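K.L.:
Got a predicted model here, sequence first, then my questions.
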Amino acid sequence: MSLLLLIVVFTLVGGVLSILAASLLLLLPERQRSVALPHGVSFAIGALLCVAFWGLLPHAVEQAGLEHAHGLFMTVLVGILSFFLLEKLLLWRHCHSHDCEAHTHMEEHLHLHQPAGTLIVLGDAIHNFVDGVLIAAAFLIDPELGIVTSLAVAAHEIPQEVGDFAILLQSGYGRRKAFIYNLMSSLSTVVGGLAGYMSLGEVRGLLPYFLAVAASSFIYIAVADLIPTLHKRTHAKATVEQMVMIVAGVLLIYWVHGFAHRFEGGG
């Protein structure tokens, strides 16, 4: 399979399939959904952190050389601070429920009218486009890395899209319209992947820094957005469940990376 086709397929996995999975979750009764979503968030934390620290950053240092390690880790720091500022501007949101602070702040100022939904779709399109570029950068370094990166994107997109669906419905959109708008914004992941494939190949020397930006994105999402939601459940049983799902996310990425490596080696 050609590299371009791989990028198209796995940006679809990271974008469109997460929308479909979120739609199925919304069909569940409220009680079952309230149980499933926290487990999905815990799983996403493990997947994101494993890809960042076990996949993206080691590959970035390996590609650039140890002499560039300081620059790469400075890129991670600048990336985390930049995502913080973008989130403050509501351009880069990672809400995973309809009642998160960013959504509540938006609701207070836009009174749950359709412009609120339009802003959500716009923010998601920007976010998904950048995800697509970062997935393409990972594939250009190593197809195995691209696969696990796209899976980590999908893992955190599913609970996020559930929250986005909820706020769109509260903003007055029908279910069909909310689905179509979210699907359209998810297609920007594919557009970002194609843009990355066509442009990043010309600047291969910068690819390790794109991997560092991807790592900073995953670390920021996991630490600044997802982990705080887990602290809302503090009893021992919840903590054990959270750790089990986090480890499951780590193990899945580890297994997929190993499977992809053996598959390519066998081919």
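P.N.:
Right, received. Where do you want to start?
K.L.:
rest of the way, CA atoms for contacts and neighbours
P.N.:
Will do.
K.L.:
can you list contacts of the helix or strand encompassing Ile45?
P.N.:
Ile45 is part of helix 30-50 when elements are defined by DSSP states H and E. Contact with helix 30-50 is made by 25-26, 96, 152-153, 155-156, 158-159, 218-219, 222, 226-227, 230, 241-243, 245-250, 252-254, as judged by CA atoms under 8 Å, 6 or more residues apart in numbering.
K.L.:
can you rerun that using 7 Å?
P.N.:
The contact list for helix 30-50, computed with CA atoms under 7 Å, 6 or more residues apart in numbering, reads 25, 152, 155-156, 159, 218-219, 222, 226, 242, 245-250, 253.
K.L.:
how many neighbours does Ile70 have?
P.N.:
Heads up, residue 70 is His, not Ile. 11 (other CA atoms under 10 Å).
K.L.:
and here's the other structure:
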Amino acid sequence: MNVFWGLMIPFFGTTLGAACVFFMKKELNPLVQKGFLGFAAGVMVAASVWSLLIPAMDMNARMGRLAFIPAAVGFLIGIGFLLFMDRTVPHLHLDSEENEGPKCNLKKTTMLVLAVTLHNIPEGLSAGAVFAGALSGNETVTMAGAFALAIGIAIQNFPEGAIISMPLRGNGMSRRKSFVYGTASGAVEPIAGGLTLLLAKYITPVLPYLLAFAAGAMIYVVVEELIPEASEGEHSNIGTLAFAGGFVLMMVLDVALG
């Protein structure tokens, strides 16, 4: 039961963020949006390093100087997977009029939600993989560390929920429907995490690869989307400072709770 709630924590973060649409104006202040994007990027980078890549290498300490191989291979596969999804799933980024991926006739709101959903898949996989590692009794991954990762993802999901629901409201959608769309974008996380846990007995032998895979997918999102959007235009230092704050917070959570 504790693991179930652990997988739900990131989803709760998205839901709370999407609920901002009931209390805030129709549009999100551009500076606040830059701060949110930078903060989310910082959390994801720190989580990729401390919660995913380092444990992946520690699990293969017996390989000596070659312990980096599973982590490196998994990381590159994760990058490749998100690149493939980016090219094959139609989605639309904020402040963009032309969708990425194949041309389609989907509504703008649907493609905005798909863009955030793509971000959330690797986060769900990473949470599921870490909890699977903790349940397997692996000494390098603790239950406290798994919850630290889940809490960190939830913290960065809060602004993501707001970033998706507020623009939808600004485009004329009702508050209730904007909230539902924003919340739905995070539903993939507990689903991906749950599927990972269901396959845990098959995953355990390749757990280092899976942890690194999730890290690669998260870093792809950060470098390809979050950082460019946070650095765009004036006042890019807001995104940079928020990145530092998110990175330090996730690092502290992982070390203190892990």
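P.N.:
Sure thing, it's come through. What you see is a predicted model; the values in this text were computed from it and never measured.
K.L.:
Any buried residues in the helix or strand following the helix holding Ile45 of the first structure, and which?
P.N.:
Counting by DSSP H and E, the next helix or strand C-terminal to helix 30-50 of the first structure is helix 57-64. Judged by neighbour count using 16 or more other CA atoms under 10 Å, the buried positions of helix 57-64 of the first structure are 57-61, 63-64.
K.L.:
ok now helix 57-64 of the first structure, how far from the chain's centre?
P.N.:
21 Å (CA atoms, centre = their mean, to the nearest Å).
K.L.:
okay, it sits on what stretch of the second structure?
P.N.:
Here helix 57-64 of the first structure aligns to the second structure at residues 53-60, judged by TM-score structural alignment.
K.L.:
Tell me where the second structure has helices.
P.N.:
2-18, 30-46, 54-58, 68-88, 108-135, 143-170, 175-184, 188-198, 200-203, 207-221, 227-231, 236-257 (DSSP state H).
K.L.:
so which of the ones you listed gets nearest Asn99 of the second structure?
P.N.:
Closest approach to Asn99 of the second structure among the helices of the second structure is made by helix 108-135 (7.5 Å; CA to CA).
K.L.:
And Glu9 of the first structure, how far from Asp124 of the first structure?
P.N.:
Check again: residue 9 of the first structure is Val, not Glu. 20 Å (CA to CA, to the nearest Å).
K.L.:
returning to that earlier point: out of the helices of the second structure, deepest packed?
P.N.:
When you average the neighbours per residue for each of the helices of the second structure (mean count of other CA atoms under 10 Å), helix 207-221 leads with a mean of 28.
K.L.:
So which elements touch it?
P.N.:
helix 54-58, helix 68-88, helix 108-135 (3 or more CA pairs under 7 Å, 6 or more residues apart in numbering; DSSP states H and E).
K.L.:
rerun at 6 Å
P.N.:
Counting contacts by 3 or more CA pairs under 6 Å, 6 or more residues apart in numbering; DSSP states H and E, helix 207-221 of the second structure packs against helix 68-88, helix 108-135.
K.L.:
Tell me which of those lies nearest to Phe179 of the second structure.
P.N.:
Using CA to CA, these put helix 108-135 closest to Phe179 of the second structure, at 11.4 Å.
K.L.:
to the chain's geometric centre, what's the distance from the closest one?
P.N.:
Helix 108-135 of the second structure sits 6 Å away from the centroid of its parent chain (CA atoms, centre = their mean).
K.L.:
same deal with stretch 47-66 of the second structure?
P.N.:
20 Å.
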